[in-house]
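1. no letters, just coordinates:
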C-alpha cells in the first residue's frame, strides 16, 4: 500500500484573523503612506519632548547663566534676529502672487438647438454627400461615442440646406461668448471697465477682427486692456489660457483677467468621405466657458478657488505626435480635421510626460519615494521585470476633470491613472450631456461637481486636457470654500442634476 502520509512541510496553517487584516495590501499601502507622510512629526516629537524635559530640569542657577550669556551677546543676537526678519521679508516678496478664481460660467444653448442622434443621422443623410457606408459608420460612432440625446448644434446646421458661412459662424461665436460672459459678469459683479486682461481661445475659427476684439467692442472694454487671441491650439487651449493669465497676473498688480474658451462648429463641419475626418463631426458640439481670475488679495474672501499649479508639456518635436490631429484637405480638396489611429498611444505618452513634471509638485512623499525606487531599480539595476510604478494621484486630489474628448479617451485615462468610476463621473456625464465642447469641457465638468454638492473647502481638483500638437496640460485648484449648489442658480446643470449620473454602456472601439 502506498504511503498516504502528507509531509509536514505541505501542511498550511491558517493565519489569525488580525494578521490577515494587517497584511491586506490596501491596508499596508495606507499604513505606509501614513507613516511616510507623518515621518517628520514622528521624528520631531521625541526631540521636542526631550528638549522640554531638559528645560524643565534646569535649575535657577542654570537659567540665570543662560540669561547672562544672552546679555553679553546682545548685539549678535539682535543682528541675527534682524537678518532673519530681513531674509523672511525678501522670501515673501519673491513668492509669486496668489491667483484666485472668482467664478466661472458655462453657456447653455436654447432647447431648440438640441441635437439627438436621430437628427444627426437624418441631417447627414439630407446633405446627399456621404456614402451609405460612411453614414452607417457615423451612426455606429454616435452609438458608441458616449454622447447622449441632448447635445447642441449651432443654428446654421438646422437650416435646409445648412447655411455654413462666415456670417453664421460669427453669430454662433457671439451667441456662446456673450452668453457666457454676461452670466459671469452677473455672478461676479465685476464691471467691464474693471477687466484688465482678456484672453480668448478658439482653435479653428479665427476671423478678422479677432474674437477678443469682438468682446472688446461688445462690452466697450478699456483701451489699454491687455488682449490676446489664441488659435490653432486644440482642446487643451483652455488651460494654456489659464497659464497665460497666471503669468500676466504675476506682472500686473491688482488686476482682473477674463478668460473665454470656446470652439466654433459652423465653419468646421466636414463634408467629405474620409473616415479619419468624420469622427470630429460626431463628437464636437456647441459650448463656451468664461472664467474670471484676479490677483487682488481682498478678493480671496469671495473667490471660489486658488490656482496652485499649471503644467504644460508639448511633444511636438516628435513627428507622430505632431501629425496625430491634423487639419488638412482630403483627396477631393475638402477641409477637415484628421484623427490618427495613433491618437491613444500619443495621448498616453503626452500624459506620461506631463505627470512626470506634475507628480513631484503634488504627490505625497510616500508616492514620490515609491516612484523613485522603481525608477532606480529599472534603470540602475536593470530589473526590467519590475513594472513602471504609476503614482496614486487619488492621494493628491479629491476631484478629477479630464477633458471629455470622447469615450475612448476617458477609458484610456481611467486605466492609465488607476481611477475609479466615481472619479470619471463628471467627465463622462459632461460628454453625455454636452458632447465634446473642446477647451470649455473642463469647466462643464467642474460645474457638474459643484452642482452635485461635492466641492468642499480644502478640496483639490486636477484639470487635465489634451490638444493637437501634441500637448498635455494640467491645472491644480484648491477650493477656498464649500460650494453650496443651492446658491449656484446659473450653473448649467442646476435644473437637471437630479437625473445624473446616467448609465452609459461601454462598448468596443470602432476602427
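-> In hand now; what should we look at? Since we're looking at a predicted model, the values are computed, not measured.
2. make it CA atoms for all contacts and neighbour counts henceforth
-> Fine.
3. can you get me a residue count around the spatially closest residue to residue 98 that is not a sequence neighbour?
-> Counting by CA to CA, 6 or more residues apart in numbering, the nearest residue to residue 98 once its immediate chain neighbours are dropped is residue 295, at 5.9 Å. Close neighbours of residue 295, defined as other CA atoms under 10 Å, add up to 23.
4. now residue 295: how far from residue 95?
-> Residue 295 is 13 Å from residue 95, where distance means CA to CA, to the nearest Å.
5. contacts only, for the residue nearest to residue 98.
-> With contacts defined as CA atoms under 8 Å, 6 or more residues apart in numbering, residue 295 is in contact with 97-100, 249-250, 253-256.
6. which stretches in the stretch 251-400 of the chain count as helices?
-> With DSSP state H, counting those that start in this stretch as the definition, the stretch 251-400 of the chain shows helices at residue ranges 275-283, 319-322, 343-362, 365-379.
7. do the stretch 101-250 of the chain as well
-> Secondary structure of the stretch 101-250 of the chain, counting by DSSP H, counting those that start in this stretch: helices at 117-127, 132-144, 166-188, 211-219, 237-249.
8. how about CSV for these, with distance to residue 416 and mean neighbour count added?
-> Putting the helices of the stretch 101-250 of the chain into CSV (distance: least, CA to CA, whole Å; neighbours: other CA atoms under 10 Å) gives the following:
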stretch, distance to residue 416, mean neighbour count
helix 117-127, 30, 15
helix 132-144, 21, 16
helix 166-188, 34, 19
helix 211-219, 37, 17
helix 237-249, 21, 23
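9. save those as JSON lines, and put in distance to residue 496 too.
-> Supplementary listing: the helices of the stretch 101-250 of the chain in JSON lines, determined by distance: least, CA to CA, whole Å:
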{"stretch": "helix 117-127", "distance to residue 496": "20"}
{"stretch": "helix 132-144", "distance to residue 496": "23"}
{"stretch": "helix 166-188", "distance to residue 496": "19"}
{"stretch": "helix 211-219", "distance to residue 496": "30"}
{"stretch": "helix 237-249", "distance to residue 496": "26"}
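10. in addition, the following structure is provided for comparison:
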C-alpha cells in the first residue's frame, strides 16, 4: 500500500483535527461572543435587575421544558447492552488433523472421491491458509469417516464443544446458570429435536421461564445475528437481565462424499469450534459495551440467495455448494453494510469527505473516483470472519488494512480453520492474548453468511482481560506465523 507524501499527510491531519473537533472550534467563538454581549448589559446588579423583570411563568418554562425533554429522552432511549465475558472451545490435540491425515482419510471414501478430487483437495489445502493443527470432531477420525457421522455422534460433538465452552464461561464470569434469563443459540446445519437450546436448558437446569431461541440455516454470520437478537431482548428487559449467546457449527453429519469441486470446499475449510458470550443490560463486571449491530441481507437477489446453497449433487450426495461468484457477492454485501455502518462510527472528517465524493460523482456523472472511508479512524481492532484466505484478502484490500490489522483473522484461520459463526470470538481472543486490547479501544466484527448476509458489530472495551489466554493458551507464543506468499496471494 503506497503511503501519501508527508505534506498530504500533514494537511489531512490538520483537516481531521479541525473537522472532528468542529463543536469546540465553533463553541469557543460563540462563548466569547456571549460573554461580550453579557458585558454590554452593564454590571451584574443591572443584569440581575433585568432578569427580575421577566415573568415567573417564562422563567419556569425556560427551566422546565429542557429538563422535561432531557427526562423523556433518557426514559425512551434503548438500554445499553454489555458483554460480561466470552469463552471459546479449546480444541484438544487428539482431534488434530494434519493435511496428511485429512487426505489419507479422504482416500478411504468410496470411488466417488477419485484421484482427481484428491488432487484438488490437496491443492486447496495448500492454498487455504489453514495450518497443521486444525481439528475435526471425533467421528471424522474414523475410517471411512462418513459411516460414523450419525445423529448420536453429532449430539456428542455438541456435548464436547458447547458444554465445555459454557463450563468455562460460567467459571470465568461467576454467574450461575440459574441467573440466565435469555438463551440464543445458532447452529446452521444441525437442527435436532429437541433443539440445541433445549439441550443447554436440560444440561444446566435453567429456569422454566427462560426465553430461548435456536437460529438455524443462517451460516457463518449467525453469531452476530444472535448478538443482535439478544441485544433487542435485553433493551426491553429489566436491568440486570443476562443473555447467553452460543455460536457453533456441528460439522459431524455434514461430510460431503461426492466429487463436485464447489461442494468439496467446505470439507477442506470447516473445522470444529464454538464460542459462548454472556451479555447483560447492566454494566456490572462488563468488559465490553455493544455500540452498534448492522445487518445487511441481499437474499432478494437470486445469485446472492444461491451462492451458498445446501443441495444434492447428481449422485444424491448432500453438501454445501459455494458458488464461484461468492467473493463478488460478498464484496457487494460488504459495501452495503459499511454504507450503513459508516454514519454510526466514522468521525465527521471522514463523513464529510464521503459526502463530498458522493456529490461530485453525481455532478460529474460518475467520472469522479469514489472515496472509500478510512475505517481505521473509527476502530482500533478488526475481526474479519476467517472464512478463508480469499475473504480476508478481499476485506484487507477493500478497507485498506495493514497486515497487523488482519493478523488476528489470518492466525485464527491458520490455527483453528473456519469455525463458522464462532471465528470472530477466536480472533477477539487472539487480540487479547497478545495484550493489544486497551481500555476505550474500539473493535469491529464483520461476518458473512448464507442468504447472503453481511453483518457487523461495533464494541468498545471497558476492561481488558486479566487472563486472556483462552483458546490460545498453548499456542499464542508461536504466533504470528509467516504465511508463504503462495498462500496469501
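-> Right, received. Where do you want to start? Please read these numbers as outputs of a predicted model, since none were measured by experiment.
11. can you give me the TM-score here?
-> Between these two chains, after superposing, the TM-score reads 0.95 (TM-score structural alignment, normalised by the length of the second structure); 481 aligned residues with a CA RMSD of 1.7 Å.
12. most neighbours, which of the contacts of residue 295 of the first structure?
-> residue 100 (27 neighbours).
13. mind checking the SS state of it?
-> Secondary structure, DSSP: H, G, I helix; E, B strand; the rest coil: residue 100 of the first structure is strand.
14. just give the closest residue to it, not the sequence neighbours.
-> Nearest-residue entry for residue 100 of the first structure: residue 306, 4.4 Å, with adjacent residues in sequence omitted and distances by CA to CA, 6+ apart.
15. the residue nearest to residue 98 of the first structure maps to what in the second structure?
-> Using TM-score structural alignment as the criterion, the counterpart of residue 295 of the first structure in the second structure is residue 281.
16. which position in the second structure aligns with residue 198 of the first structure?
-> With TM-score structural alignment as the criterion, residue 198 of the first structure pairs with residue 183.
17. next one: residue 259 of the first structure
-> For residue 259 of the first structure, the aligned position in the second structure is occupied by residue 245, per TM-score structural alignment.
18. that match and residue 221 of the second structure, how far apart?
-> In this structure, residue 245 of the second structure lies at 13 Å from residue 221 of the second structure, with CA to CA as the measure.
19. and the two? Which one has more around it.
-> When residue 245 of the second structure is set against residue 221 and neighbours are counted by other CA under 10 Å, the residue ahead is residue 221, at 29 against 24.
20. quick check, the more buried one in contact with residue 447.
-> Yes - the criterion here is CA atoms under 8 Å, and residue 221 of the second structure meets it with residue 447 at 4.7 Å.
21. need the overlap of contacts for these two.
-> Joint contacts of residue 221 of the second structure and residue 447 (CA under 8 Å, 6+ apart) are 421, 454-455.
22. would a markdown table of those with distance to residue 158 of the second structure and neighbour count be doable?
-> Conversion of those to a markdown table gives the following (distance: CA to CA, whole Å; neighbours: other CA atoms under 10 Å):
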| residue | distance to residue 158 of the second structure | neighbour count |
| --- | --- | --- |
| 421 | 15 | 32 |
| 454 | 26 | 30 |
| 455 | 25 | 26 |
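23. which residues does the counterpart of residue 211 of the second structure in the first structure contact?
-> For residue 211 of the second structure, the aligned position in the first structure is residue 226, judged by TM-score structural alignment. For residue 226 of the first structure, the contacting residues are 196-198, by CA under 8 Å, 6+ apart.
24. contacting residues for residue 241 of the first structure?
-> When contacts are counted by CA under 8 Å, 6+ apart, residue 241 of the first structure is found next to 199-201, 230, 259.
25. next one: the aligned residue in the second structure for it from residue 107 of the second structure, what distance?
-> Here residue 241 of the first structure is matched to residue 226 in the second structure, going by TM-score structural alignment. Between residue 226 of the second structure and residue 107 of the second structure the distance, using CA to CA, works out to 38 Å.
26. which SSE is residue 36 of the first structure in?
-> Assignment of secondary structure by DSSP states H and E places residue 36 of the first structure within helix 25-37.
27. buried set for that helix?
-> Applying a neighbour-count criterion of 16 or more other CA atoms under 10 Å, one finds 33, 36 buried in helix 25-37 of the first structure.
28. superpose on the second structure and give me the mean offset of whichever helix or strand comes after that helix.
-> Helices and strands here follow DSSP H and E; after helix 25-37 of the first structure, the next one along the chain is helix 39-56. On superposition with the second structure, the average gap between helix 39-56 of the first structure and its aligned counterparts reaches 2.9 Å (mean CA distance after the TM-score superposition for the first structure).
29. buried residues of helix 39-56 of the first structure, list them for me.
-> Taking 16+ other CA under 10 Å as the basis for neighbour counts, none of the residues of helix 39-56 of the first structure comes out buried.
30. so it versus helix 25-37, what angle?
-> Orientation of helix 39-56 of the first structure against helix 25-37 (axes from the mean of the first three to the mean of the last three CA atoms, to 10 degrees) gives an angle of 50 degrees.
31. show me what helix 39-56 of the first structure is packed up against.
-> In terms of contact count using 3 or more CA pairs under 8 Å, 6 or more residues apart in numbering; DSSP states H and E, helix 39-56 of the first structure is assigned no packing partners among helices or strands.
32. centre of the chain to it, how far?
-> For helix 39-56 of the first structure, the distance from its own C-alpha centre to the chain's C-alpha centre is 42 Å (CA atoms, centre = their mean, to the nearest Å).
33. please pull up the equivalent of residue 483 of the second structure in the first structure.
-> Following TM-score structural alignment, the counterpart assigned to residue 483 of the second structure within the first structure is residue 504.
34. equivalent analysis for residue 424 of the second structure, please.
-> Using TM-score structural alignment, residue 424 of the second structure sits opposite residue 442 in the first structure.
35. tell me what angle the helix or strand encompassing that match forms with helix 237-249.
-> Assessed by DSSP H and E, residue 442 of the first structure sits inside helix 441-451. Between helix 441-451 of the first structure and helix 237-249, the angle comes out at 90 degrees (the same axes, to 10 degrees).
36. helix 441-451 of the first structure vs the second structure, average distance?
-> Once the two structures are superposed, the average separation between helix 441-451 of the first structure and the matching residues of the second structure is 0.3 Å (mean CA distance after the TM-score superposition for the first structure).
37. coming back round to it: contact partners for the match of residue 424 of the second structure?
-> Contacts of residue 442 of the first structure were listed using CA under 8 Å, 6+ apart, and they are 401-404, 427, 463-465.
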